[in-house]
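Visitor: The amino acid sequence is not available; the structure is as follows:
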């Protein structure tokens, strides 16, 4: 858990009511139906808003907006884009039907979203700019509150928009407050260091806490748990582990913000006092603009479009030839190298460096010297790092044992998931084995053709799925029909993921024993433990009875310790490369590449709770994505531990050792 400023992530996300979002950004002025994209007819910067800011470090909100809105709506691009999104969501997205009519589960915020209807609404609107159209597609998918489901138009994700005031949420004197965590006076010199530690009482004339909670509820698609969304929007001096951290928070966007500036009313501690002493100077109000960090690889509108927006697949639909699917283009997007302004970790990875650290072992100081922390930062283990990850884990446990560590905190906060077999390895190391989580895949004739072809090809992902009762591809073709929302949907037989290939290539001690039992372990999570992380945490908590502590969130209500557990995600860029490997990219039902440089993610395989056996198998309420897994106890940030992770861990250890976080049997 590293305490650094939030960094840009791979996919930027935000949510709002679909029809409201469309009406908000829809223009009543119709664009020419076949308008060309490039409009830079001359080199006069006064007519080219992108050229006007090229080479600058920062730009104002209006300058950045003018550049991003310079590219007119193109009906051909829109039609091809929507066709691909329709195919993916209708045929491949496993939660398409349940999203339109989700079950009511106490503790979850699941708003009904009819994706196909929303796409029809978008198609029938007249958009003033290409950006407005592209953002409407992203907004629609975000409303499902499934972080695996995302549309990312890279063309409009190149600027980084900052609020110079960065906020966190603390509990101070038994009261929740919004606090200035730090300021970015490097992008706005008027931001004062003296504001750090000041309490924000109002934002845009609303009570600050109310504004933040409302934003979390209505404008964040991170999770169906509001507490997780609350944690996600606060751009604190918090840990960044390499995923979409801060991409849609209150102080950092990858997309154009909805307004030019915000007003903050603050009260600061009197000189020589601390905030907890409750002695403040008179409140004051400041107006703070959004400041755009400008990408570096463009000179004008034409070069901006060519470098960030133009895809080699623009005319793909007209080709129909196998050899024209540009794998290099797909790989660049899939590996996250489509940005000028990228996280440092992504830059290092692109340069061939190690992507870690993935896990760190920390021994706490007295009086919690017998407590160790395993900070599991990511399960996205690069294939070249797997053995090192395993060795690091074994060596860390041996060191803990030699130091007499009695209790272990498994910190899974801000872990975006990754390799399911890495998670399986950790569970098995502590508990020898763990029950498989049943999962299944949505059936379609197109996917049947893919799986049958994959069965004839070595080295595909489909060989990792197993079902003891079925041979070959029968696990997929012998379907089950389950109720999802208001529909009856066909799914494959239950499958689990085989890690045989992962294990066969690595040195893993399957006979290892550790001295720690379930009661000696504690899961620590801010809720932003997603995908593989969510499944690992759920298996530890449900199958092995490891207690879980929630971190942060909205004070006074229970929170989940995991989010978007889905089961398995897929990205269009990777899926298209798989199709080319199988010589199926020209299948009539295959989704086409996006005509602009963009990528899309979706949940591909749904996972069930371990209790989903017998008659419970197939019930939508047994899906991890649509069930509640609450933490057993809670820890909040305060003035001391919000900037000192060892102090935070020490506070957690004190609660843990004193027995104040017992397992709750709901």
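Guide: Noted; the coordinates are in hand. Please read all numbers here as calculations on a predicted model, not as lab measurements. Residues are numbered from 1 along each chain as shown.

Visitor: C-alpha from now on. contacts and neighbour counts both.
Guide: Fine.

Visitor: Can you list the helices and strands that the longest helix anywhere in the chain packs against?
Guide: Secondary structure of the chain per DSSP state H: the longest helix is helix 386-402. Applying 3 or more C-alpha pairs under 8 Å, 6 or more residues apart in numbering; DSSP states H and E, we find helix 386-402 packed against strand 359-363.

Visitor: How far does the strand it packs on sit from its chain's centre?
Guide: Relative to its parent chain, strand 359-363 has a centroid offset of 24 Å by C-alpha atoms, centre = their mean, to the nearest Å.

Visitor: Going by neighbour count, which residues of it are buried?
Guide: 359, 361-363 (16 or more other C-alpha atoms under 10 Å).

Visitor: what inclination does that strand have with respect to helix 386-402?
Guide: 10 degrees (axes from the mean of the first three to the mean of the last three C-alpha atoms, to 10 degrees).

Visitor: Can you name the residues in contact with strand 359-363?
Guide: Contact with strand 359-363 is made by 369-378, 389, 392-393, 396, 400, as judged by C-alpha atoms under 8 Å, 6 or more residues apart in numbering.

Visitor: What lies in contact with the helix or strand where residue 374 lies?
Guide: For residue 374, the host element (DSSP states H and E) is strand 371-376. For strand 371-376, the external contacting residues (C-alpha under 8 Å, 6+ apart) are 1, 358-364, 400, 405-412, 415, 649, 653.

Visitor: and if you look at stretch 315-331?
Guide: With C-alpha under 8 Å, 6+ apart as the criterion, stretch 315-331 contacts 311-313, 573-574, 576-577, 580, 583, 585-586, 592-593, 595.

Visitor: one more time with 6 Å
Guide: With contacts defined as C-alpha atoms under 6 Å, 6 or more residues apart in numbering, stretch 315-331 is touched by residue 573.

Visitor: Okay, buried residues for it please.
Guide: Those would be 315-316, 325-327, 330-331, for stretch 315-331 by 16+ other C-alpha under 10 Å.

Visitor: Just say helix, strand or coil for residue 202.
Guide: Three-state assignment for residue 202 (DSSP: H, G, I helix; E, B strand; the rest coil): strand.

Visitor: so who does it touch?
Guide: Counting by C-alpha under 6 Å, 6+ apart, residue 202 has contacts 208, 264-265.

Visitor: hang on, the earlier thing: buried residues, the longest helix of the chain. List them.
Guide: So helix 386-402, judged by 16+ other C-alpha under 10 Å, has buried residues 386-387, 389-390, 392-394, 396-397, 400.

Visitor: go on, stretch 343-362?
Guide: In stretch 343-362, counting by 16+ other C-alpha under 10 Å, buried: 343, 345-347, 349, 354-356, 358-359, 361-362.

Visitor: one more structure, for comparison:
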């Protein structure tokens, strides 16, 4: 009989590995679980401000906070959140010990002792669960690893908070740098926020009322009475995501990427878009174009609904958004109650920095994807370059510059959202690059701005077809990695090997998903975590598996060309440094092994710009690891995290890739400085075509 399952996938599934039951019988069969959770999670004594924002598209941040603040801290919920974060990252995320004091060149930036912060949070009294959430979230973000992210669907991006004035960082003709309001700010805001733009128009001072467009290009002299760069630096301390300071600073400003629909998308940046309703307004001192005198304006943040969940009052808000939901926890993949033809997504999917990937497209396909507490949204960019040919596949688009020699691959992600996207993206990359070459392109710009990663094997494929068959691309074109091999992972693999606990390959820890470094398959019932590589990192014992490969053949669905498509020394990797996960793996290999140039645009003088960050190896989340634990019967193991009782989740950086130049240490902590830091002007800032032309002229005059 054919076995069907209700499957929940982790962030970077080797397999769509988990199956889910309803929240009413999560691992217990207890129909009263949700009501017990609900009463523990929140104790209301402050009225019903959640009713005031129910069903509304736009509200003020103050109104959202009022709803959040009626949720008091249940002691069981607090301990439960901290236990899950602590045990999940301790057992399955071996980046954590490194981040107590990161190796050079990141030593000065990353020194987060998560164990100490968890102990501090346990001792701290919080008036509301929202306050607790902010502290837990920011503590985890101080690891500066966009894979290891704690989120809570009760608060994170329930409403997104916007301003109509995205900022850019430009360099004038004297080489002096300034913060400006983007030249296209009003055009972007008036289209994306057409139903709210009048609020901002009317908020301006009397002499500017109704003239929001006159702010385009204005120099920003102060933000809330301080130097604008103070706001940039304060944001860089709390935003998380990337090890490199320059990359976090760049995230404050507007940028772009190829979106899920194949069109150029506009990213507002951390100033004009926030995940939590912490700020009601901003006071700016500006100097408008053509004006000599400074002016002071105050603009309110406005909160727009983001969640698909609904509520009518505080009780239904808590029930639908704050307690564990279907999919919050993993399950035993072979338990009788999990058979179903339905498929359920892991809650972390919406926070991945990639297009929505269909559940069926994640099966047996390892992913490495950055996560943020702001979902990736595609705002239409006013600049829409015209692709050449018909080879584009949503996130991969191909362009040819006027010189007829420079091709451009705009690559917004290493994954796609349509059916058969895994194969379709590979085919698009091959056909599109071949078409550019047939049109006369002899050099290539790969624009990976804001590329959050995706399928690891697609990164192997792109590297292979660009560079051709050689020692750096065959038998595989990626990095070797190690997985955590502490007591709990060792027990999981032992159960799989010795007890046949996962005969149908539902778990991450099943060795069928990986290979030896020489790209040969593991034999049946092979304990691939042994022998354990033991290290002491910042005073902690860390246990890794031996080196393994991703199981990506040199050729996938299509025959790889027997010659390079481009001279890799005439390939440039371009972006704002926010190239993560699979994107970071690919760009690092192209730069360090193939001699490709790297260019980062924007960035502050005196701050080193890195062309990529958070290399990771394979990312996943609590749901996937909880499924591995339950499927192998190890939920009572001393290191196993408990089930979540809140609507929370924890991303993890599971496997770590080891270095290109120094294979003894993780690539995560090795330097990736850009060859060129390209300054922006008001005309080129956030204008992809103008940037491409400037890069081509700079590199290939």
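Guide: It's in. Remember, it's a predicted structure, so these values are computed and weren't measured experimentally.

Visitor: conserved subset of the contacts of residue 202 of the first structure in the second structure?
Guide: Conservation of these in the second structure, assessed by both residues aligned by TM-score structural alignment, their matches' C-alpha atoms under 6 Å: retained contacts are 208, 264-265.

Visitor: Can you say which of those are buried?
Guide: Buried among those (16+ other C-alpha under 10 Å): 208, 264-265.

Visitor: can you give me how far stretch 376-396 of the first structure is from the chain middle?
Guide: 21 Å.

Visitor: Hmm, I typed the wrong one, I wanted stretch 489-509 of the second structure.
Guide: Worked out by C-alpha atoms, centre = their mean, stretch 489-509 of the second structure lies 29 Å from the chain centre.

Visitor: repeat for stretch 633-653 of the second structure
Guide: On C-alpha atoms, centre = their mean, the centre of stretch 633-653 of the second structure falls 21 Å from that of its chain.

Visitor: Could you give me the buried positions within that stretch?
Guide: Buried, per 16+ other C-alpha under 10 Å, within stretch 633-653 of the second structure: 634-635, 639-653.

Visitor: Also stretch 36-47 of the second structure?
Guide: So, applying 16+ other C-alpha under 10 Å, buried residues of stretch 36-47 of the second structure: 37-38, 40-42.

Visitor: now those as TSV including distance to residue 55 of the second structure and secondary structure?
Guide: Listed next are those as TSV, based on distance: C-alpha to C-alpha, whole Å; DSSP: H, G, I helix; E, B strand; the rest coil:
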residue	distance to residue 55 of the second structure	secondary structure
37	25	helix
38	22	helix
40	26	helix
41	23	helix
42	22	coil
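
Visitor: Return the closest of those residues with respect to residue 512 of the second structure.
Guide: residue 37 (37.6 Å; C-alpha to C-alpha).

Visitor: Show the contacting residues for the closest one.
Guide: Contacts of residue 37 of the second structure (C-alpha under 6 Å, 6+ apart): residue 645.

Visitor: how about 8 Å then?
Guide: 77, 323-324, 645-646.

Visitor: hey, which strand is longest across the second structure?
Guide: Longest strand in the second structure by number of residues, with DSSP state E as the criterion: strand 648-657.

Visitor: Could you name the helices and strands sitting against it?
Guide: By 3+ C-alpha pairs under 8 Å, 6+ apart, strand 648-657 of the second structure packs against helix 75-92, strand 150-152, strand 481-482, strand 617-621, helix 622-631.

Visitor: what's stretch 612-620 of the second structure aligned against in the first structure?
Guide: Per the alignment by TM-score structural alignment, stretch 612-620 of the second structure matches residues 562-570 in the first structure.

Visitor: Okay, now that stretch: how far is its last residue from its first?
Guide: 20 Å (C-alpha to C-alpha, to the nearest Å).

Visitor: And for stretch 376-384 of the first structure?
Guide: Span of stretch 376-384 of the first structure from end to end, C-alpha to C-alpha: 18 Å.

Visitor: Just the buried residues of it, please?
Guide: 376-382.

Visitor: again with stretch 73-90 of the second structure
Guide: 73-74, 77-78, 80-90.

Visitor: Closest to residue 50 of the first structure out of the buried residues of stretch 376-384 of the first structure?
Guide: residue 380 (36.2 Å).

Visitor: Show me where the stretch 351-500 of the second structure has its helices.
Guide: 421-438, 456-467, 487-499 (DSSP state H, counting those that start in this stretch).

Visitor: So which elements touch the shortest one?
Guide: Contact here means 3+ C-alpha pairs under 8 Å, 6+ apart; on that basis helix 456-467 of the second structure packs against helix 421-438, helix 582-594.

Visitor: For residue 241 of the second structure, find the nearest of the ones you listed.
Guide: helix 582-594 (13.0 Å).

Visitor: Could you name the helices and strands sitting against the helix or strand following that closest one?
Guide: Once the chain leaves helix 582-594 of the second structure, the next helix or strand it forms, by DSSP H and E, is strand 597-601. Counting by 3+ C-alpha pairs under 8 Å, 6+ apart, the packing neighbours recorded for strand 597-601 of the second structure are strand 571-575, strand 676-678.

Visitor: in the first structure, what residues pair with the shortest one?
Guide: Mapped onto the first structure using TM-score structural alignment, strand 676-678 of the second structure spans residues 633-635.

Visitor: mean per-residue distance, the matching stretch to the second structure?
Guide: In the superposition against the second structure, stretch 633-635 of the first structure averages 1.3 Å from its aligned positions (mean C-alpha distance after the TM-score superposition for the first structure).

Visitor: In helices, which of the contacts of residue 202 of the first structure appear?
Guide: Checking those against DSSP H, those in helices are residue 208.
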